[in-house]
Every structure is written in structure tokens, then in C-alpha cells.
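Undergrad: Got a predicted structure plus its sequence, pasted below:
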Amino acid sequence: MLNTRRDVSGSLDYSPVGGVREPSEKEPARRERSYLLQTLCRVISILIHYFFTACFIFMTLEALHMYSLVAYVVKKDGMFTRVQNTVLGWGLAAFIIMFCMCFEYDNYGGEYHCWLRMDTPLLYGQYIPVVGSVIMTFTLIEAAGAADYKPLKG
């Protein structure tokens, strides 16, 4: 017959051996290790979300750079310098992630995986920036492909 006991988190634990287990001196260490793993998982989840968002931001910046050269918006070297592109790409992704973290910090990291919890509003913090970036990228690429502009003088 299975007996029940409560583990560190307070949930019921089933043991094939009889008796309720008394708390041991290892439980505070076990709680601390569990907290550290949860924090590490949350940090990994935030970093994955950041880098994933940054990839789409850089894709949009590349489309903007291509459009500015093909459509002769600028004479040469694109609209932004290399440093401006880098700061804008990483900075915009950081702003988006910080905004999401302000409202949904607890929903980073899941029970069984270190990713966003897909059953929470944090899902919109992932989809809205990515879909917006993809729409802008396709629009800029289409505009650059249809460009029949005269080169700038000078």
C-alpha cells in the first residue's frame, strides 16, 4: 500500500515504504538548490528570448539598409553606420525584453523547460515584435525590389 508524504515544495509524495518521512537537515539545502536552478532557468529563458528577438530586429535593419541603397535614399554606405546598426539592433531588442520583463517576469522559465510559458500573456511579448519585424522586413524588401528610382546626384 502506498503512503503519502509531503516533499520540500509541499506537494504530496507517494512512497512504497510505510510511514511519513520526518523533515531532514538536507531540506534547506534542497530548497536552495531548487531556487538556484529556477533562477538559472529564468535567466536562460530571458537570454533566449533576447537573442531570438535580436535576430529579427537585425533582419529588419538589414532590409532597411538594402532598401536605402537600392532605392537611392542615401548616396552610399546605407542609412546607419555599423556602430549605429549594432547599437540599434541590440538596444531595441533589450528594450522589448525589458518591457516584457516588467510585466511578466515570473512567467519566464517553465516547469520542464527553460523557455517562455506559452499559456501566459508573455506569448504576446514574443509574437508581436517578431510578426511586426517580419512584416516590416517583407515590406522593405518588396519596396526595394520594385524600386525604379533615379540615382541621387552629387
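TA: All right, it came through fine.
Undergrad: contacts and neighbour counts: CA atoms only from here.
TA: OK.
Undergrad: Could I get the full set of helices for this structure?
TA: For the chain, the helices defined by DSSP state H occupy 27-70, 82-104, 122-145.
Undergrad: same for the last one, what does it pack against?
TA: In this case it means helix 122-145. Contacts defined by 3 or more C-alpha pairs under 8 Å, 6 or more residues apart in numbering; DSSP states H and E place helix 122-145 against helix 27-70, helix 82-104.
Undergrad: structure B:
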Amino acid sequence: MPSANDISAADELVITRVFIAPPALVFAAWTEPEHLAHWSGPEGFTTPHYEMDLRPGGRYRACLRSPEGEDHWVGGVYREIQPPVRLVMTHAWESVRGRPGPETLVTVTFAEEGPGRTRMHFRQTGFTSKASRDGHEGGWSSSFDKLAAHLEGPAA
């Protein structure tokens, strides 16, 4: 499957992937909990809890459970929702006390790339360090590998 990763500025992460699925399905995979449960989080992680209020100004919150059983909570606010072409939301990991950490902005666009294929352009900005950006690159890339398998599988 074609994929390209490009990390530009120190506070920005850009990943482009082509999925064998139409844009409406790839968009649904980002916006419907029954899809997110299959791919959200890096390899080995599960998503036992996902709540979302899918509207501009609505919040989302998810628990990503590591293979060791450690829970990592993330949440944010939806800024733009344009099915099936664009999704914009904030993204912040929670501390052990449930307080949001540094907030980044995630913009995902979906474009038809030939019959039954979608080019997804992912951009996350506002990182406070190169290490944070690089850690997210690994996590998102692994998640997108899981997304590709989910979209191509019989349950999609």
C-alpha cells in the first residue's frame, strides 16, 4: 500500500496515506466509535472507552490501553466537520489527575484517489518539543497501519 511520511517543521507532523476504501468510509472510520475501536491507538493498544459529541464545539474523549494495561486518556474539541472531506479537532493527553496537557491541532482531509481509494492528509501542529512530535509520528503511523487493515477487512 502506498504511503508517504513527511515531517516538516519542529512543531508540525504531516502524514499522508492512501487507503483502499472510499472517502465516506475513511471519514466514518474517524467519526464513528464502532470503527475507532478497531484502529485507534498504536499496535498492541486497545480503546475500551470512546465518547464523542460530533459537532463543531463538541468534545471527544478516549482511553487508550497499553499492552501492559496502563490507561492513557486523550481528548479534545471538534472545530470543523465537513463529511466526507475534512475533520479538524484539538488533541491533548490528560495527566494522571485528569487535566489536559499541551494542546495540539489535528487537521485531516480526505480526497478520492481513483475508484475506491482515499488519500488521507493528516496534519498535527503545536507540538512543544521535537520529542513529542516524533513520539506522535510513531503512534499515528502505527494507528494508520491498523486503520488500513480495518478498512480492507471484512468488518469494514
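TA: Great, that's in hand. Fair warning: this is a prediction, and the values are worked out from it, not measured in the lab.
Undergrad: Got a TM-score for the two of them?
TA: The TM-score (TM-score structural alignment, normalised by the length of structure 1) is 0.27; 65 aligned residues with a C-alpha RMSD of 4.4 Å.
Undergrad: wait, doesn't Phe19 of structure 2 sit right on Arg119?
TA: Yes. Counting by C-alpha atoms under 8 Å, Arg119 is a contact partner of Phe19 of structure 2 at 6.5 Å.
Undergrad: So between those two, which is more surrounded?
TA: Phe19 (25 against 22; other C-alpha atoms under 10 Å).
Undergrad: Against Ala131 of structure 2, how distant is the more buried one?
TA: 28 Å (C-alpha to C-alpha, to the nearest Å).
Undergrad: just Leu13 of structure 2 next, same as before
TA: In terms of C-alpha to C-alpha, Leu13 of structure 2 sits 12 Å off from Ala131 of structure 2.
Undergrad: what about Arg123 of structure 2, how many neighbours?
TA: 18.
Undergrad: Grab the nearest non-local neighbour of it.
TA: Nearest residue to Arg123 of structure 2 in three dimensions, chain neighbours excluded: Val14, at 4.5 Å (C-alpha to C-alpha, 6 or more residues apart in numbering).
Undergrad: Helix or strand for that neighbour, just tell me which one.
TA: Secondary-structure assignment from DSSP states H and E places Val14 of structure 2 in strand 12-19.
Undergrad: likewise Ala92 of structure 2?
TA: Using DSSP H and E, the element containing Ala92 of structure 2 is strand 86-93.
Undergrad: tell me what the helix or strand following that strand is packed against?
TA: The C-terminal neighbour of strand 86-93 of structure 2 among helices and strands, as given by DSSP H and E, is strand 104-112. Using 3+ C-alpha pairs under 8 Å, 6+ apart, the elements in contact with strand 104-112 of structure 2 are helix 23-31, strand 86-93, strand 118-125.
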